[in-house]
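Chemist: okay, predicted coordinates and the sequence, questions at the end:
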Amino acid sequence: MKAIVCTRYGGPDVLRLAEVATPVPADNEVLLRVRAASVNALDWRLMRGKPLIARFIAGGMRRPAHAGVGRDVAGEVVSVGTGVTRFAPGDAVFGACIGAFAEYACAKVDRLVPKPAHVSFESAAAVPVAGTTALQALRDSGRIKAGQRILIDGASGGVGTFTLQIAKALGANVTAVCSPANVDAAHAMGADRVIDYTREDFLQDGQRYDLVVGANAHRSIFDYRRALREAGIYVMAGGGGSQILQGLLLAPLLSLAGRRKLRFVGAKLGLGDLHVLQGMLAEGKIVPVIERRYALHEAADAVRHVEAGHARGKAVIVMP
């Protein structure tokens, strides 16, 4: 079978299309015929091995422990391991695995849920990592409540589009910060107010928020802290290397001073949250935004586009 592999750390040029053996599912796994996969910031961070924590996630300091690339997956079950009873050959599913950028991939059963019948494989593949990140940022780290005023910085990216839609589904009043090209799209997704960051600075308008989510955090953690009401919460769900370090190192310390809390969220994929997202997807509460579609041999271009930081929604790799 054909698969994208990464055997050393570096830029998108280290990704290559290779002929590899079709994997065999373990007792608690299923073999999927991959129909679609999507690209996340996680993928290019693991590819580059930066920041350093990415190398621990990838399982190797000198090179990735697994050559397979990609996490988000949607496809059809081909065969199941001896201990699998939840799925059978022919089932359409979505979730997460290692090595989703391939014609076939093995996934653990506790990382998969059935795909809603009316939802395309492409849309389903866009959900797992970004959707889980958004859900956990709002519900677990942000302690979201209906009626709260929420600011989402980076509302038009992969995580941001899900954060906006989930926040509205949970009853929040949402202010979305995005580029001028994405203002109309943010309104269409339900934002109560949209700030074009080239024309306005959300710190200068006097508004303060119960919850601020940095879906693509470009500013200092101190700026986001200033945007909070008393007892407000800032959750960093994405950003550059310096922002990640601030989220990991400074957020716990700054949270000790006063009632404002600052938190960093990294998605913890699990069956429970996949079921929540499955329900929202089936009910139309979240509608994945897909900006571009790529063939498998164009995976490096897809990763390069997402790494550039200006993707509108998700980039999806589609199998023939």
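Modeler: It's in. These numbers were taken from a predicted model, which means no experiment stands behind them.
Chemist: when you work out contacts or count neighbours from here on, use the C-alpha atoms and nothing else.
Modeler: OK.
Chemist: number of nearby residues for residue 231?
Modeler: Using other CA atoms under 10 Å, residue 231 has 12 other residues around it.
Chemist: wait, isn't it in contact with residue 210?
Modeler: Yes - counting by CA atoms under 8 Å, residue 231 does reach residue 210; the two are 7.4 Å apart.
Chemist: tell me how many other residues crowd residue 250.
Modeler: Using other CA under 10 Å, residue 250 is surrounded by 17 other residues.
Chemist: likewise for residue 20?
Modeler: Counted with other CA under 10 Å, residue 20 comes out at 12.
Chemist: the one 5 residues further on now?
Modeler: Counted with other CA under 10 Å, the burial measure for residue 25 works out to 18 neighbours.
Chemist: kindly report the same for residue 272.
Modeler: With neighbours defined by other CA under 10 Å, the count for residue 272 comes to 12.
Chemist: residue 283 too?
Modeler: Neighbours of residue 283 under the rule other CA under 10 Å: 11.
Chemist: residue 257 too?
Modeler: Residue 257 has 9 nearby residues by other CA under 10 Å.
Chemist: okay, and it sits in which element?
Modeler: For residue 257, there is no helix or strand it lies in under DSSP states H and E.
Chemist: ok, second structure coming up, stack it against the first:
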Amino acid sequence: MKAITQSRYGTTDRLTFDDIPTPVPEDDEVLVAIDAAGLDMGVWHRMSGLPYVARTDSGLRRPRRQVLGTDFAGRVAAIGSAVVGVAIGDEVFGTADGTFAEHATTTADRIAPRPSTLTAAESASMPTSAVAALQALSDKAEVIPGDRVLVIGASGGVGSYAVQIASALGAHVTGVASTPKLDHVRNLGAQDVIDYTQDDIDTTGHTWDVVLDGGGNRPVRQLRNVLTEDGVLVFYGGEQGGRWTGGTGRWLRGLLLSPFVSQRLRVLSSNVDRSTLLEVVRLTDAGRINAPIDRTFSLADVPAAIDALRAGTIRGKAIVVPCSVSTRDS
């Protein structure tokens, strides 16, 4: 099968469009034919091996996984002997190891039936980003109707879903983005926007009940200054910082400070499973969230897709479609 592979950490120049054997599912695994795969910053971190602390999961010297990609939508092609509740031919979406390929293996608890109202490409944009946004708002921040929510990085993958989900929960949403992306954020449902190239979050005179920090590298003190006295700050991203810890240093400082202040400072560790995917399906079928897809790339063009994401030129989500799947099917 065709796949995007890597044998060493580095830039997109290290990626290869290759022919490799189709994986065979273990007894507890499902083989899926990939119709579309989602791209998020986690792919860049696994490709580059940065920050270095992330290599404790992905491999210290070399990547443990040969094929990049996690999110997908596709069809069940084969099942292991111990798998129940899944049948060959089922249209599913979720996460797997190595989805920038024509096939990948996963387990039944990492997939769910694909939303009936969405294409494969739209469904593939959701697992990591929509689930992270949902868990940040519902589980970590416990947003209720009337809350004022500030989404930093509102034009990104998680941010685009966070704006929509916060609005669906009845919050008043302010999105932070650059000038070319403000209309995108407004169209997602943000009542107010902040152009960070003109103003910063602490120059508006406003405070928020909830701040989701997924962009930039603002100091914890600055983020706390725009929170209400009992507000909630949730870290879910931030791609700046040193090569060793990246943006995780701020997260640690926030967690250490949280027990001593009235504000609640929390870090999102998102987990994609069947129950959270089904909640995303519910919101989708109810018309509360849509897939904010900016561009679709062929499998061979994954390096260009990653470069575009890293350069910040993607609004919302980028999708990868394998060579054997036409864009009409996705």
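Modeler: Good, I have the coordinates. Source: prediction; values computed, not measured.
Chemist: show me what contacts the most centrally placed residue in structure 2?
Modeler: Centroid-nearest residue in structure 2: residue 129, 2.8 Å away (criterion: CA atoms, centre = their mean). Counting by CA atoms under 8 Å, 6 or more residues apart in numbering, residue 129 of structure 2 touches 40, 157, 158, 161.
Chemist: ok so it is a strand residue?
Modeler: No - per DSSP: H, G, I helix; E, B strand; the rest coil, residue 129 of structure 2 lies outside any strand segment and is helix.
Chemist: could you measure it against residue 280 of structure 2, distance?
Modeler: 10 Å (CA to CA, to the nearest Å).
Chemist: which residues in the stretch 151-300 of structure 2 form helices?
Modeler: With helices called from DSSP state H, counting those that start in this stretch, the stretch 151-300 of structure 2 shows them at 157-168, 182-188, 220-225, 248-257, 274-285.
Chemist: relative to its centroid, which residue of structure 2 is most remote?
Modeler: residue 81 (31.5 Å).
Chemist: where does it land in three-state SS?
Modeler: Of the three states, residue 81 of structure 2 takes coil under three-state DSSP.
Chemist: need the contact list for it.
Modeler: Residue 81 of structure 2 touches 27, 28, counting by CA under 8 Å, 6+ apart.
Chemist: gap between it and residue 29 of structure 2?
Modeler: Noted for residue 81 of structure 2: a distance of 8 Å to residue 29 of structure 2, by CA to CA.
Chemist: do residue 49 of structure 2 as well
Modeler: In terms of CA to CA, residue 49 of structure 2 sits 27 Å off from residue 29 of structure 2.
Chemist: more neighbours: these two, which one.
Modeler: More crowded of residue 49 of structure 2 and residue 29, by other CA under 10 Å: residue 49, with 25 against 19.
Chemist: okay, and the closest residue to residue 13 of structure 2 other than its chain neighbours sits in which element?
Modeler: Among residues not flanking residue 13 of structure 2 along the chain, residue 303 sits closest, at 7.5 Å (CA to CA, 6 or more residues apart in numbering). Using DSSP H and E, residue 303 of structure 2 maps to helix 302-311.
Chemist: how far apart are that helix and its match in structure 1?
Modeler: Its matched residues in structure 1 lie on average 1.2 Å from helix 302-311 of structure 2 after superposition (mean CA distance after the TM-score superposition for structure 1).
Chemist: which residues of structure 1 does that helix align to?
Modeler: Residues 299-308 of structure 1 are where helix 302-311 of structure 2 lands when matched by TM-score structural alignment.
Chemist: buried ones in that stretch, by neighbour count?
Modeler: Neighbour-count burial for stretch 299-308 of structure 1 flags 299, 300, 301, 302, 303, 305, 306, 307 (criterion: 16 or more other CA atoms under 10 Å).
Chemist: TSV for these, including distance to residue 55 of structure 1?
Modeler: Formatted as TSV, the buried residues of stretch 299-308 of structure 1 follow (distance: CA to CA, whole Å):
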residue	distance to residue 55 of structure 1
299	21
300	20
301	22
302	21
303	18
305	22
306	20
307	17
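Chemist: and of these, the nearest to residue 166 of structure 1?
Modeler: Closest approach between the buried residues of stretch 299-308 of structure 1 and residue 166 of structure 1, by CA to CA: residue 306, at 21.9 Å.
Chemist: how close does the closest one get to residue 9 of structure 1?
Modeler: 17 Å.
Chemist: next: residue 224 of structure 1.
Modeler: According to CA to CA, residue 224 of structure 1 and residue 9 of structure 1 sit 32 Å apart.
Chemist: what's the answer for residue 16 of structure 1, then?
Modeler: From residue 16 of structure 1 to residue 9 of structure 1 the distance is 12 Å (CA to CA).
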